[in-house]
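Asks: Just need the structure, nothing else, for what follows:
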Amino acid sequence: MRPLTVLQAAAAAVVAARLARGRRRPAPLRPGLSGPPPERVSVVVPARDEESRIGECLAPLLSDPAVGEVIVVDDESRDGTARLAERLGATVVTGAPLPDGWVGKQWALHQGVQAAKGPIVVLLDADTRPKEGLCAELAALLGSHDLVSAGPRFICGGALEQALHASLLATLVYRFGPIGPSSPIGPRGPVRREAAVERLLVNGQCMAFRKARMAEADGFARVRHHLTDDVALGRLLARDGWRVAFVDAGPLLEVDMHTSAASVWREWGRSIALRDVTPAGRLAGDLAVVWLTAALPVLRLAAGRPTPLDLGLLAQRLLLVAALRDSYVQPGPGLAASPLLDVATAVRLTWSALLPARSWRGRAYGRAYGPDHGRGRGPAAVRPAGRSAPPVRSAAR
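Replies: As a prediction, the model looks like this:
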């Protein structure tokens, strides 16, 4: 048997084991299951140049009886974000200038959580579309968890955008398994091994925790240099003993992250490798899994020389397409065509791993941020990226 075949078979077994965990996924969050939260809930939304879309995030929150206050941290926006948020009824915190050593989103969240009056804090990105009931259900989960992260349903503007997005999403499933483990990582969870913490995912678009516990942990300050801030925070707190869970909130949360396929390629692709929170050996293994089980079968099929294992992997990929339907507000032909882009996605994943981006939201960060933190002489000063930097459509950073 050829070495490549042996490696592909081993990678296929790993992916099959990860996908099998999907059978134990709990049901998605739904409204009204838990009743009103027993304590006040503060929602914090970090925002930098979000005038065009923050209204769709704030309006449902401001009318939700479970939400005690909505705080928008205006992170030095250059548009009318703060004015719009105030007009809608949110409390606007004017963000202080970004200190050296901090990435923008963590600094905004640090200020927003400090300003929150409620004992329960929910973090939401400005591109999310929450529905009534989301915050109540997240608050209820804090009875058995310390940090709750929620996965949304995605809004895609066209077939090509959805195809590329679904292909990138598939790489996360192949590398980490399905969203929504049945048990949290933590003192009373099934595992505490470092290996399990290294595979932990959270979604920074939506998180909930108790303010006092986060203040004690000083979580945002401790991950202030990370560009993949959400996963860095979740893994840090899990190592501290926090019970961390990632749940499916699709019926209660939608997100419109991007404006086009080019935007997906540029913006989500920049961080999809999770380089700054993944050890080099593990990252190499992740790349090998994606190339061997997703890209190679498509390449061989295109060449007219697929092996039986390739055909089995292609069939598995089509089953994943069906499983991902509930991850999209309007699943369409783009989702069905997503396996055709798996080679391009493997290229983007490799690019993200080898040449990580260090600019975001008009700010550029030195090599001491993200994957190179601790290797240089300390965080370089943040500098403006200039007006030639491409616009982005994700969370403030």
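Asks: going forward, measure contacts between C-alpha atoms and count neighbours the same way
Replies: Will do.
Asks: Might you calculate how far stretch 173-182 sits from the centre of the chain?
Replies: For stretch 173-182, the gap between its own C-alpha mean and the chain's C-alpha mean amounts to 13 Å (C-alpha atoms, centre = their mean, to the nearest Å).
Asks: Next, the second sequence, to be compared with the first:
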Amino acid sequence: MTGFSLFFLLLQVPSTLVLLKRLSTARDRTAPLLPLANSDETLAKQNPQVSIVIPTLNEIDRLPTCLEGLRDQAAKEIIVVDSRSQDGTPEYVQKLQQDFPIPLKLVTDDPLPEGWVGRPWALHNGFLQSDPTSTWVLGIDADTLPQQGLVASLVAQATANEFDIVSLSPKFILKTAGEQWLQPALLITLIFRFGATGDRTQFTEDRVMANGQCFLSRRAKLVELNGYELAKSSFCDDVTLARAAAQRGAKVGFLDGAALMQVRMYTSMGETWREWGRSLDLKDASTPNQTLADCLLLTAVQGLPLPLLISLLIWQPTASLPTSILFWLNVFLVSIRCLLTFGIRSSYTEVGFWFWLSPLADPLAAIRIWISALTRPKSWRGRNYT
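Replies: Alright, predicted model coming up:
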């Protein structure tokens, strides 16, 4: 048993030190974004600088809510880039065009070129079709529910901080028990690897984070980067583009936007596992060594603590010093995870009983990241890839 304990201590002790360093700077993170004062928002609407791009593929169930939230935003135009949806999405956009308060354009992006993933190709087409006089291009996903003042507040923050690219983390909407149990565990994998949203003290150029659900770029910077070309084959195009831009000297920000946007990404535990889980490894934006290190870290501090603690309690091995240290180390790691459950509560509109049991899903979350890291998606957002 001593050899068993030493093996896990060699894995967990260094990983715990890394985790504590990442969590220790959370208190210094940038404050969450808030809506602007009414006078500032009115001024922004009088001089809109933003082209909004929404990629769609069979989004008729989600797009109406997104567009309704954008109806009163400070935008110059909205470009819906559709990939030949079969559910009535383009017809719905055409019906809105005449009376929508912001110019609403519909673009079809097919055919998909060799080497491109559908989402970055749609965003690239939206950028190419955007008004060249716009200062900013804002990519918004159809599952996003923009809150009042989103665009004006985001642009004001980006301008004040001289960001070239800035994206926001949302407030999540979870409805089913399975979602409330699994999704927070998957979200924690990001915090363990990259720290709290808005914490820029930990970001190097190759570790910056981003969220494509609300991704604002200076149009001049996209021109310099040749649009989304650098992320064309990535299944996490948001992080890939942000890191590529940072490595070329761009100033990139990732901020807490829970007060300005909500998202209903998936509708079940199974869909959350399949769809979100397959891109959370971020291997397309990382080196193989970074991906391996992240997977080992998650195994040590998120996947193993609960199983190890239960095993030690059930079998009650001889209390050697290494075994005692291993036991209390994992008590410590499980305690941190439970405290983080309270810490991420503000990232959700409402929670139920199963949310508070999400630490029990941590081993599954770590396994999901490993599966994603070792495989490449064969389908994504309604498209199949060979």
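Asks: Read off where stretch 105-116 of the second structure ends up in the first structure.
Replies: Aligning stretch 105-116 of the second structure against the first structure (TM-score structural alignment) gives residues 91-102.
Asks: just checking, residue 34 of the second structure touches residue 153?
Replies: Yes: the criterion here is C-alpha atoms under 8 Å, and residue 34 of the second structure meets it with residue 153 at 7.0 Å.
Asks: Isn't residue 104 of the first structure up against residue 96?
Replies: No: Residue 104 of the first structure is beyond contact range of residue 96, at 10.5 Å (criterion: C-alpha under 8 Å).
Asks: what residues are shared contacts of the two?
Replies: Both residue 104 of the first structure and residue 96 are contacted by residue 75, under the criterion C-alpha atoms under 8 Å, 6 or more residues apart in numbering.
Asks: Trace residue 91 of the second structure over to the first structure, please.
Replies: The alignment partner of residue 91 of the second structure in the first structure, by TM-score structural alignment, is residue 83.
Asks: in which helix or strand would I find its match?
Replies: Per DSSP states H and E, residue 83 of the first structure falls inside helix 81-88.
Asks: quick one: that helix to the second structure mean distance?
Replies: By mean C-alpha distance after the TM-score superposition for the first structure, the fitted helix 81-88 of the first structure averages 1.6 Å away from its aligned residues in the second structure.
Asks: Find out how far that helix is from the centre of the chain, if you would.
Replies: Helix 81-88 of the first structure sits 26 Å away from the centroid of its parent chain (C-alpha atoms, centre = their mean).
Asks: quick one: buried residues of it?
Replies: 81, 82, 84, 85 (16 or more other C-alpha atoms under 10 Å).
Asks: Now that the third one has come up, it's in contact with residue 51, right?
Replies: Yes: when contacts are counted by C-alpha under 8 Å, residue 84 of the first structure is listed as touching residue 51 (6.8 Å).
Asks: shared neighbours of those two, anything?
Replies: Shared contacts of residue 84 of the first structure and residue 51 (C-alpha under 8 Å, 6+ apart): none.
Asks: Helix or strand: which one has the equivalent of residue 294 of the second structure over in the first structure?
Replies: Applying TM-score structural alignment, one finds that residue 294 of the second structure aligns to residue 286 in the first structure. Using DSSP H and E, residue 286 of the first structure maps to helix 280-290.
Asks: That helix vs the second structure, average offset?
Replies: Mean deviation for helix 280-290 of the first structure: 1.4 Å (mean C-alpha distance after the TM-score superposition for the first structure).
Asks: what comes into contact with that helix?
Replies: By C-alpha under 8 Å, 6+ apart, the residues outside helix 280-290 of the first structure that reach it are 8, 11-12, 15, 171, 174-175, 273, 275, 346, 349-350, 353.
Asks: in which helix or strand would I find the equivalent of residue 4 of the first structure over in the second structure?
Replies: In the second structure, the residue paired with residue 4 of the first structure is residue 8, using TM-score structural alignment. Assigned by DSSP H and E, residue 8 of the second structure belongs to helix 2-24.
Asks: and whichever helix or strand comes after that helix, which residues are buried?
Replies: Remark: after helix 2-24 of the second structure, the chain's next helix or strand is helix 38-46, criterion DSSP H and E. Neighbour counts using 16+ other C-alpha under 10 Å place 41, 44, 45 of helix 38-46 of the second structure among the buried residues.
Asks: if I line the two up, what does residue 181 of the first structure land on in the second structure?
Replies: Matched by TM-score structural alignment, residue 181 of the first structure corresponds to residue 199 in the second structure.
Asks: Pull the number of nearby residues for the residue nearest to its match when sequence neighbours are not counted.
Replies: Closest residue to residue 199 of the second structure apart from its sequence neighbours, by C-alpha to C-alpha, 6 or more residues apart in numbering: residue 29 at 4.2 Å. Per other C-alpha atoms under 10 Å, the neighbour tally for residue 29 of the second structure reads 16.
Asks: which position in the first structure aligns with residue 29 of the second structure?
Replies: Matched across to the first structure, residue 29 of the second structure falls on residue 25, judged by TM-score structural alignment.
Asks: before we move on, what about residue 349 of the second structure?
Replies: Looking across to the first structure (by TM-score structural alignment), residue 349 of the second structure lines up with residue 329.
Asks: same check, this time on residue 257 of the second structure
Replies: Using TM-score structural alignment, residue 257 of the second structure pairs with residue 249 in the first structure.
Asks: nearest spatial neighbour of that match, skipping sequence neighbours?
Replies: residue 29 (4.9 Å).
Asks: Count residues in the vicinity of the aligned residue in the second structure for residue 302 of the first structure, would you?
Replies: With TM-score structural alignment as the criterion, residue 302 of the first structure lines up with residue 310 in the second structure. Residues near residue 310 of the second structure, counting by other C-alpha under 10 Å, number 13.
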